[in-house]
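> just to be clear, the model below is a prediction. Sequence and coordinates:
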Amino acid sequence: MRLGGRLAAAIEVLEDIGRRHRPAADALRDWGLSHRFAGGGDRAAIGNIVYDALRRRRSAGWLLGDDTPRATGFGALLLEWGQTAQSLNAALEGDKFAPSLLSDAELETIAARRLADAPGEVRADCPDWSVPLLETAFGEAWVEEGAALAARPPLDLRVNTLKAERAKVLAELAETGAEPAHLATEGIRIAPIAGDGRHPNVQAEPAFQKGWFEVQDEGSQIAAELTDAKPGMQVLDYCAGAGGKSLALSAAMENKGQIFAHDAEKQRLAPIFDRIRRSDNRNVQVVAREQELAPLTGHMDIVLIDAPCTGSGTWRRRPDAKWRLTRRQLDARKAEQSAILDTAKAFVKPGGLLVYVTCSVFPEENDEQVTNFLGRDNTFAPIDHTVLWQSRFPGHAASARIAVGGGISLSPALSGTDGFYFCALRKAG
């Protein structure tokens, strides 16, 4: 397929997403199933246009003066693919599968507009209702951070130190352009793709099948490192999901001690079993039923809560979720987080840690949630997060925001990671 056919297909997928209010991955999968003639390169390029259009929906639409799938599809190519209005029309001309060329009115609008002159919410590519939240989180840098949340993401990997060293994995993945991560001790990063490119299928690599590494955002790896789990500890991963942090903690603990991986939604735990087998993690015990946690009450050195949240810190990877999210959903997540904190605290032993983590950048889910919890239970108190950060990541003081009396925040513009929040609370002992 030429660019015109790919753009037309992307517009079709964007229309499907908007009409049926469905995740982008589902819409792209269904398009591929009904257009089996499209090769892997075509599907990757179409997916890139769709995700670029979703990440940059406001700025792409603003450039063309409209917010239709056509406008955002064209705008994505102008913003992310190095195209100009003239080069794009030239590329589409004569292609019978292409959408209609940019009209004279559209060309005039594009020529008259500079993104630098756009309102802040357009440059930040964020919903209007989230602007006050981003301003509270980032202050004067909110537009820059919003724009970073709308950029293409890298592909991050975590070396499984139970089976390999980082140098060994880097050598194995040399052809992918893999480099050591900036912060995470065992992290590896493959840079964001450009244009119609696609990330390598690292899960097809023999090194992955051997369990030498896992796919995990660097911010998630950092959160696991900050937990500071040691060999021999008893740890409850209360919202374990697919088990990424459980596996990271297991490696940090050198397979010694015990990790109990639990999630209230049992289906989310399904991938953890294959991951445990592949990675040789022998101290992870999956506990699916809430009642089976009762014997752990008051005995855990660390209780990790990777709380259900809005996922606003992952918008560059899941941009469709950004436009589906509402204030009402944020309030629902906050209620869940509060209830989970009040339940999970019972498992922490005297002197142990309750660790609260989200992949959100919204203060209401982060520092404010912790402050409210401490107002309900004065047996917990924050540790010194400045000391913790400096001990784990010396020389990188500028790579995180540390709230006075609060936790640690990571973000794409500041840290180069997804948006994450980490706060460790010590139980009086």
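Noted; the coordinates are in hand.

> okay, CA-based contacts and neighbour counts for the rest of this
Noted.

> quick one, helices of the stretch 101-250 of the chain?
104-112, 120-123, 131-138, 142-148, 166-172, 206-209, 218-227, 244-252 (DSSP state H, counting those that start in this stretch).

> ok, residues contacting the second one?
What that stands for is helix 120-123. Helix 120-123 is contacted from outside by Arg58, Ser59, Trp62, Leu115, Ala116, Pro127, Asp128, Val131, Val143, Gly146, Ala147, using C-alpha atoms under 8 Å, 6 or more residues apart in numbering.

> again, only this time at 7 Å
For helix 120-123, contacts defined as C-alpha atoms under 7 Å, 6 or more residues apart in numbering pick out Arg58, Ser59, Leu115, Asp128, Val131, Val143, Ala147.

> how close does the last one sit to Ala141?
If I follow you right, that is Ala147. Noted for Ala147: a distance of 10 Å to Ala141, by C-alpha to C-alpha, to the nearest Å.

> between these two, who's got more neighbours?
Ala147 (22 against 13; other C-alpha atoms under 10 Å).

> nearest spatial neighbour of that one, skipping sequence neighbours?
Ala124 (4.4 Å; C-alpha to C-alpha, 6 or more residues apart in numbering).

> does Asp52 count as helix, strand or coil?
The three-state assignment at Asp52 reads helix, by DSSP: H, G, I helix; E, B strand; the rest coil.

> ok, and the closest non-adjacent residue to it?
Nearest residue to Asp52 in three dimensions, chain neighbours excluded: Ala76, at 5.5 Å (C-alpha to C-alpha, 6+ apart).

> comparison target, given below:
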Amino acid sequence: MTPAAHVSAAIEILAELAARRRPAADAIKDWGLSHRFAGSKDRAAIAGLVFDALRKRASAAHVMGEESPRAIMLGALREARGLTGEAIAALCSGEGHAPAPLSEGERERLACATLDGAPAHVRGDYPEWLAERFAAAFGAAAAEEGRALAARAPLDVRANILKSSREEAMRRLAHLHPEPTPLSPLGLRLPAGPHGRGPALAAEPAFVKGHVEPQDEGSQLAALLCAAAPGEQVLDLCAGGGGKSLALAGQMHNRGQIYAFDDDGRRLTPIYARLERAGARNVQVRAPRGGADVLADLEGRCDLVLIDAPCTGTGTWRRHPDAKWRLAPGALAARLEEQRALLEKAPRYLRSGGRLVYVTCSLLRDENEDQIAAFLEGASGFSAVPAAEAAGEAQLTELARFASPFGFGLRLGARASGTDGFFVCVLRKA
């Protein structure tokens, strides 16, 4: 396939996404299944175009003056890829499988349209209904934060210290040219290849043998801020696929016990293979079982309860640019209710002096500082650990500079820390 044909295919997939609210990865996969002639490199190139268009959907539509799939793709070629109007016109020859030639209006907009005077949500490429919430979190920097979230994310991996050190993991992945992550002492960052895709990590012996685990640096830091110690009793209340349970097992050197629970047992499915690969032996999976209370024996026993709370995922838009356009106000309301329920449930498992760590991959105050404020107002015997103290206890004093300006916890993000967006608040029970 030619580059022009890639653009035509991307426009076709964007039209499918406009017609049906679905994950972009699913639409791209379906397109590949129905167009068997497209090779793996073609599919990768098309996926890159689709995701770049979704990263820049609002600004691209503003540049072109309309929101059609074609307009968004053309605008994204300029805004995301930096192509000139002439270069875009060369791709749109109308010959073979190329898009139709540019109209005079399209040529003019590609040559002259700017984002000057556009609203923050357009310049930052996030949904208009979130504009007030981004302004509340970032003030005049809201558009800048949005642009950081519209950039491509790097591929980070965590050295599994149950089997390896960061230095050993770096040696095993030397052919991929890894660099140490700036903030996490366990992380490695792998450079992107063509079309912004990272290497095929699943085929790497270092991954297959459990020496490294893919995990964004921000997620690594969130786990490290739990300051889990060998011998402790730990409850991961929203374990999902087990990413943070694996990280905590490493911190604890397989000593003590981690109880990995999720109220949706289907989300726990990947954890078993991951635990075996990582050599994590101190993780006990507690899957839901009918109406039975599978955590009853943990009441008042845990040194640490981790709530990796379900949230809107606004901090992960670099990796899932389609998610921001599928997110609806009703989803935020549902996540807020789930978070409140978890904060109400978690304290009963803590012993006196235990730690409750609340984590989201969201940047919205509603899901972060506001939730903690409401919890502290209604729960007796709990206090928020100051950000500098929490960072010190985790031996990550440099993270103190990411203290939230809104009273509680730490804020990590693409603009400030170069990571996915995370909120972490450590609470202590009296």
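On my side now, so go ahead. Since we're looking at a predicted model, the values are computed, not measured.

> tell me how many other residues surround Pro347 of the second structure.
Neighbours of Pro347 of the second structure using other C-alpha under 10 Å come to 23.

> that one corresponds to which position in the first structure?
Mapped onto the first structure by TM-score structural alignment, Pro347 of the second structure lines up with Lys345.

> now do the contacts for that match.
Neighbours of Lys345 of the first structure in contact, by C-alpha under 7 Å, 6+ apart: Leu354.

> by how much does the longest strand along the second structure deviate from the first structure on average?
Across the second structure, the longest stretch assigned as strand under DSSP state E is strand 350-360. Taken over the aligned residues, the distance from strand 350-360 of the second structure to the first structure averages 0.6 Å (mean C-alpha distance after the TM-score superposition for the first structure).

> how big is the offset of the helix or strand just after that strand relative to the first structure?
Next helix or strand after strand 350-360 of the second structure toward the C-terminus (DSSP states H and E): helix 369-378. Helix 369-378 of the second structure, aligned to the first structure and superposed, deviates on average by 0.7 Å (mean C-alpha distance after the TM-score superposition for the first structure).

> quick one: contacts of helix 369-378 of the second structure?
With C-alpha under 7 Å, 6+ apart, helix 369-378 of the second structure has contacts from Leu343, Phe382, Ser383, Phe406, Phe408.

> need the counterpart of the last one in the first structure.
By that I understand Phe408 of the second structure. Using TM-score structural alignment, Phe408 of the second structure lines up with Gly406 in the first structure.

> what is the neighbour count of the residue lying closest to that match once chain neighbours are set aside?
Residue nearest to Gly406 of the first structure in three dimensions, not counting chain neighbours: Asp367, with 6.1 Å by C-alpha to C-alpha, 6+ apart. Asp367 of the first structure has 22 neighbours, counted by other C-alpha under 10 Å.

> what's the counterpart of Asp367 of the first structure in the second structure?
Counting by TM-score structural alignment, the partner of Asp367 of the first structure is Glu369.

> so what's the counterpart of Gly313 of the first structure in the second structure closest to, chain neighbours aside?
Matched to the second structure by TM-score structural alignment, Gly313 of the first structure sits across from Gly315. Closest residue to Gly315 of the second structure apart from its sequence neighbours, by C-alpha to C-alpha, 6+ apart: Gly421 at 3.7 Å.

> now do the same contact list for the one you found.
Gly315, Thr316, Cys361, Ser362, Leu363, Leu412, Gly413, Ala414.

> which of those map to contacts in the first structure?
Retained in the first structure (both residues aligned by TM-score structural alignment, their matches' C-alpha atoms under 7 Å) from the contacts of Gly421 of the second structure: Gly315, Thr316, Cys361, Ser362, Leu363, Leu412, Gly413, Ala414.

> next, the buried residues of stretch 136-144 of the first structure.
Residues Ala137, Phe138, Trp142, Val143, Glu144 are the ones in stretch 136-144 of the first structure that count as buried (16 or more other C-alpha atoms under 10 Å).

> would you reformat those as a markdown table and include distance to Ala242 of the first structure?
Output for these, formatted as a markdown table (distance: C-alpha to C-alpha, whole Å):
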| residue | distance to Ala242 of the first structure |
| --- | --- |
| Ala137 | 28 |
| Phe138 | 30 |
| Trp142 | 31 |
| Val143 | 32 |
| Glu144 | 31 |
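
> nearest to Val235 of the first structure, of those residues?
Ala137 (30.5 Å; C-alpha to C-alpha).

> trace that closest one over to the second structure, please.
Alignment note (TM-score structural alignment): Ala137 of the first structure maps to Ala137 of the second structure.

> write the PyMOL selection for whichever of the contacts of helix 120-123 of the first structure are buried.
The PyMOL selection below is limited to those of the contacts of helix 120-123 of the first structure classed as buried (16+ other C-alpha under 10 Å):
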select buried, resi 58+59+131+143+147
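
> now the contacts of Gly421 of the second structure in a markdown table, with neighbour count and distance to Leu155 of the second structure?
A markdown table is the format used below for those (neighbours: other C-alpha atoms under 10 Å; distance: C-alpha to C-alpha, whole Å):
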| residue | neighbour count | distance to Leu155 of the second structure |
| --- | --- | --- |
| Gly315 | 25 | 15 |
| Thr316 | 24 | 13 |
| Cys361 | 28 | 17 |
| Ser362 | 25 | 19 |
| Leu363 | 27 | 21 |
| Leu412 | 28 | 17 |
| Gly413 | 22 | 15 |
| Ala414 | 23 | 13 |
